[in-house]
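Peer 1: Let's see this in three dimensions:
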Amino acid sequence: MKIVPVLDIKGGVAVHAFKGKREEYAPLTTWYCPSPNPVEVARFLRDLYSLDEVYLADLDAIEGKEPNIDLYRRLRGLGIKVMVDAGVERLEDALNLSRHVDRVVAATETLRSFDELRKIASELGPDRVVASIDVKGGRLLARNLDLSSPLEAARRVKGAGLGEALLICLDDVGTLRGVDLKLTREILEATGLRLLVGGGVRGLDDLVKLSGIGVQGVLVGTAIHRGLLRPEDLKRVGHLVSD
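Peer 2: I've put the predicted structure just below:
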């Protein structure tokens, strides 16, 4: 199972995400880094956890501002791969973003259509693109898609030619109350997608449960930042967290 730490960026600094209430996000505090500077946070994650990839939610870009391209470059300069959600709506956005990141996230929250997702997957190739199935209140979070079912969205992702997707339950982000195993299992069984699950991870028990139902990776923010998942914890279950 792949463990990917999460960095949420707003106003150029790392912030603590909580239930998708972006207007309330405060600068990130962690047990391992004295600063919310995302480059410093990423450096500590690399050195302490030996993790080589981060999921970066560029909240400024998602809300319509310019992407933090210089930040992406600086993170890559640390030898860290960056998977970035920068509010991609259409193919042109994905192509522009792909010049500066390792993997482009095409999220249902902002995606213009599943036709656009097909174009993005075809143009960049499935290894450079990962769809994000965003869920809020049990329904698909989507500004432009005429669709409310996360399961149906997962089927459309598969139909667009992608084999991997993120499943992010925004109501659980930052809460440490556990992951949505029921929805995760439904999507796995119905689609066979390789899933990276985010939102609500509390610690090792959740990793074990997710691994047990066939999840390929986990996005972890708060549990790492607050020290509930320490480097020694991941080493102790190395067979779970290796690629």
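
Peer 1: Going by C-alpha atoms from here, please, whenever you check contacts or count neighbours.
Peer 2: Noted.

Peer 1: Would you check that residue 216 makes contact with residue 2?
Peer 2: Yes: contact criterion CA atoms under 8 Å: residue 216 and residue 2 qualify, at 6.4 Å.

Peer 1: Could I get the contacting residues of residue 179?
Peer 2: Residue 179 makes contacts with 172, 198-201, 206, as judged by CA atoms under 8 Å, 6 or more residues apart in numbering.

Peer 1: Just want the most central residue of this protein.
Peer 2: Nearest to the mean C-alpha position of the chain, by CA atoms, centre = their mean, lies residue 55 at 4.9 Å.

Peer 1: Can you name the next helix or strand after the helix or strand harbouring that residue?
Peer 2: For residue 55, the host element (DSSP states H and E) is strand 53-58. With elements assigned by DSSP H and E, the helix or strand that comes after strand 53-58 is helix 59-62.

Peer 1: Buried residues in that following helix, which are they?
Peer 2: Buried positions in helix 59-62, judged by neighbour count with 16 or more other CA atoms under 10 Å: 59-62.

Peer 1: now these as TSV including distance to residue 108?
Peer 2: Below are the buried residues of helix 59-62 laid out as TSV (distance: CA to CA, whole Å):
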residue	distance to residue 108
59	15
60	17
61	15
62	12
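
Peer 1: Relative to residue 212, which of those is nearest.
Peer 2: Using CA to CA, residue 59 is the member of those that lies nearest residue 212, at 32.0 Å.

Peer 1: Would you mind confirming that that closest one makes contact with residue 9?
Peer 2: Yes: using CA under 8 Å, residue 59 is in contact with residue 9, at 5.7 Å.

Peer 1: Mind checking which of the contacts of residue 179 are in helices?
Peer 2: residue 206 (DSSP state H).

Peer 1: List just the nearest of the contacts of residue 179 to residue 157.
Peer 2: For the contacts of residue 179, the nearest to residue 157 is residue 198 (17.4 Å; CA to CA).

Peer 1: and the residue nearest to the centre of the chain, what does it touch?
Peer 2: 4-7, 82-85, 219.

Peer 1: in stretch 43-50, what's buried?
Peer 2: In stretch 43-50, counting by 16+ other CA under 10 Å, buried: 43, 45-46, 49.

Peer 1: compare with the first, here's sequence two:
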Amino acid sequence: MQVVPVIDLLAGEVVRAVRGERSTYRPIHSALCSGCEPLAVARALLDYTGSSILYIADLDALTGGVPQAGVLAALLAALPATTIWLDGGFRDASAFAALVRQLGADGNRVAPVFASESLASPQAARDAFLHHPGAILSLDRRGDQILDPAGCWTDASLWPARVIVMTLERVGAFAGPELELLASIRRRAPGAMLIGAGGIRDAADLDGAVAAGADAWLVASALHDRRLAPHAVPR
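Peer 2: Prediction:
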């Protein structure tokens, strides 16, 4: 099991995500570091987990604003050994390409996360994974509501080699991971790298996620609150 630390960026600060209710997010308070400055938080999470990957949700872009290209460029420059998985609300392949052009050579270390809630259409999904073979699909859900204008949940032929199962209602809620859902996606994609998101409370939850078929999990709150001790984080 690989733990991938997460930062949610809003107006240049790291905020704490709770249940996907973005209007309620507030600046992060972490036991790992002081303040909400992105580089300080990113370094603390990477050091704590030993991860070489950082997942970033650009909430400005996700809510229809301007992508935080300056913040992303600064993080890439300061963290040369880190790969960023970026959810920037990309509607299609061209939206990601436009951002990468602003990042220069360091943009090669950014893997786009194309989210089912953001992709504009099935054709946009097909084109995104055709033009960006290293891209990641995020299958997004909030409660019983599938967030999916592109039809990604129903059409597994669209799925790339890496798939996130994003249960937004469990993010930051310490409600436990939705393992039955993850196991159902595993049955449909036996060869994919399957990444869970939302609900992790402790090391026992990570063990349960492995048993359900997860290869990795996106984690933020359980790290900031030290619910996962460094020695309990699988490397």
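
Peer 1: on that earlier part again, columns secondary structure and distance to residue 157 of structure 1 on top of the buried residues of stretch 43-50 of structure 1, output as TSV?
Peer 2: Formatted as TSV, those follow (DSSP: H, G, I helix; E, B strand; the rest coil; distance: CA to CA, whole Å):
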residue	secondary structure	distance to residue 157 of structure 1
43	helix	33
45	helix	31
46	helix	31
49	helix	31
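
Peer 1: So what does the residue nearest to the centre of structure 1 match up with in structure 2?
Peer 2: In structure 2, residue 55 of structure 1 lines up with residue 55, judged by TM-score structural alignment.

Peer 1: gap between that match and residue 127 of structure 2?
Peer 2: Residue 55 of structure 2 sits 23 Å away from residue 127 of structure 2, going by CA to CA, to the nearest Å.

Peer 1: Next: residue 159 of structure 2.
Peer 2: Residue 159 of structure 2 is 12 Å from residue 127 of structure 2, by CA to CA.

Peer 1: Comparing these two, which shows the higher neighbour count?
Peer 2: Neighbour count, other CA atoms under 10 Å: between residue 159 of structure 2 and residue 127, residue 159 has more, with 19 against 15.

Peer 1: Please name the residues that touch the more buried one.
Peer 2: 137, 152.

Peer 1: So in structure 2, which strand runs the longest?
Peer 2: strand 2-10 (DSSP state E).

Peer 1: Which strands or helices does that one pack on?
Peer 2: Here strand 2-10 of structure 2 touches strand 13-16, helix 38-49, strand 53-58, helix 59-62, strand 216-219, going by 3 or more CA pairs under 8 Å, 6 or more residues apart in numbering; DSSP states H and E.

Peer 1: what about residue 166 of structure 2, which SS state?
Peer 2: strand (DSSP: H, G, I helix; E, B strand; the rest coil).

Peer 1: Please pull up the equivalent of it in structure 1.
Peer 2: That one, residue 166 of structure 2, aligns with residue 168 by TM-score structural alignment.

Peer 1: re earlier: could you identify the buried members of the contacts of residue 55 of structure 1?
Peer 2: Applying 16+ other CA under 10 Å to these flags 4-7, 82-85, 219 as buried.

Peer 1: ok, average deviation of the longest strand of structure 2 from structure 1?
Peer 2: Mean deviation of strand 2-10 of structure 2 relative to structure 1 after superposition (mean CA distance after the TM-score superposition for structure 1): 0.8 Å.

Peer 1: Would you check how far apart residue 136 of structure 1 and residue 241 of structure 1 are?
Peer 2: Using CA to CA, residue 136 of structure 1 is found at 27 Å from residue 241 of structure 1.

Peer 1: More neighbours: which of those two?
Peer 2: The neighbour comparison of residue 136 of structure 1 against residue 241 (other CA under 10 Å) goes to residue 241, with 19 against 16.

Peer 1: all strands of structure 2, in order?
Peer 2: 2-10, 13-16, 26-27, 53-58, 83-87, 110-115, 136-142, 145-147, 162-167, 193-197, 216-219.

Peer 1: Kindly reformat those strands as JSON lines containing distance to residue 69 of structure 2.
Peer 2: As requested, these are arranged in JSON lines below (distance: least, CA to CA, whole Å):
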{"stretch": "strand 2-10", "distance to residue 69 of structure 2": "11"}
{"stretch": "strand 13-16", "distance to residue 69 of structure 2": "13"}
{"stretch": "strand 26-27", "distance to residue 69 of structure 2": "20"}
{"stretch": "strand 53-58", "distance to residue 69 of structure 2": "9"}
{"stretch": "strand 83-87", "distance to residue 69 of structure 2": "11"}
{"stretch": "strand 110-115", "distance to residue 69 of structure 2": "12"}
{"stretch": "strand 136-142", "distance to residue 69 of structure 2": "20"}
{"stretch": "strand 145-147", "distance to residue 69 of structure 2": "26"}
{"stretch": "strand 162-167", "distance to residue 69 of structure 2": "23"}
{"stretch": "strand 193-197", "distance to residue 69 of structure 2": "24"}
{"stretch": "strand 216-219", "distance to residue 69 of structure 2": "22"}
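
Peer 1: Among the ones you listed, which comes closest to residue 36 of structure 2?
Peer 2: Ranking these by distance to residue 36 of structure 2, with CA to CA as the measure, places strand 13-16 first at 5.1 Å.

Peer 1: got the contact list for that closest one?
Peer 2: Residues outside strand 13-16 of structure 2 that contact it (CA under 8 Å, 6+ apart) are 7-9, 25-29, 36-38, 41, 172, 221.

Peer 1: rerun that using 10 Å as the cut-off
Peer 2: 6-10, 22, 24-30, 35-42, 56-59, 71, 171-172, 220-221, 224 (CA atoms under 10 Å, 6 or more residues apart in numbering).

Peer 1: can you state the direction angle for the longest strand of structure 2 and helix 38-49?
Peer 2: 160 degrees (axes from the mean of the first three to the mean of the last three CA atoms, to 10 degrees).

Peer 1: Onto which residues of structure 1 does strand 2-10 of structure 2 map?
Peer 2: Residues 2-10 of structure 1 are where strand 2-10 of structure 2 lands when matched by TM-score structural alignment.

Peer 1: Once you drop chain neighbours, what's closest to residue 45 of structure 2?
Peer 2: Leaving aside its sequence neighbours, residue 45 of structure 2 sits nearest to residue 5 (CA to CA, 6 or more residues apart in numbering; 6.1 Å).
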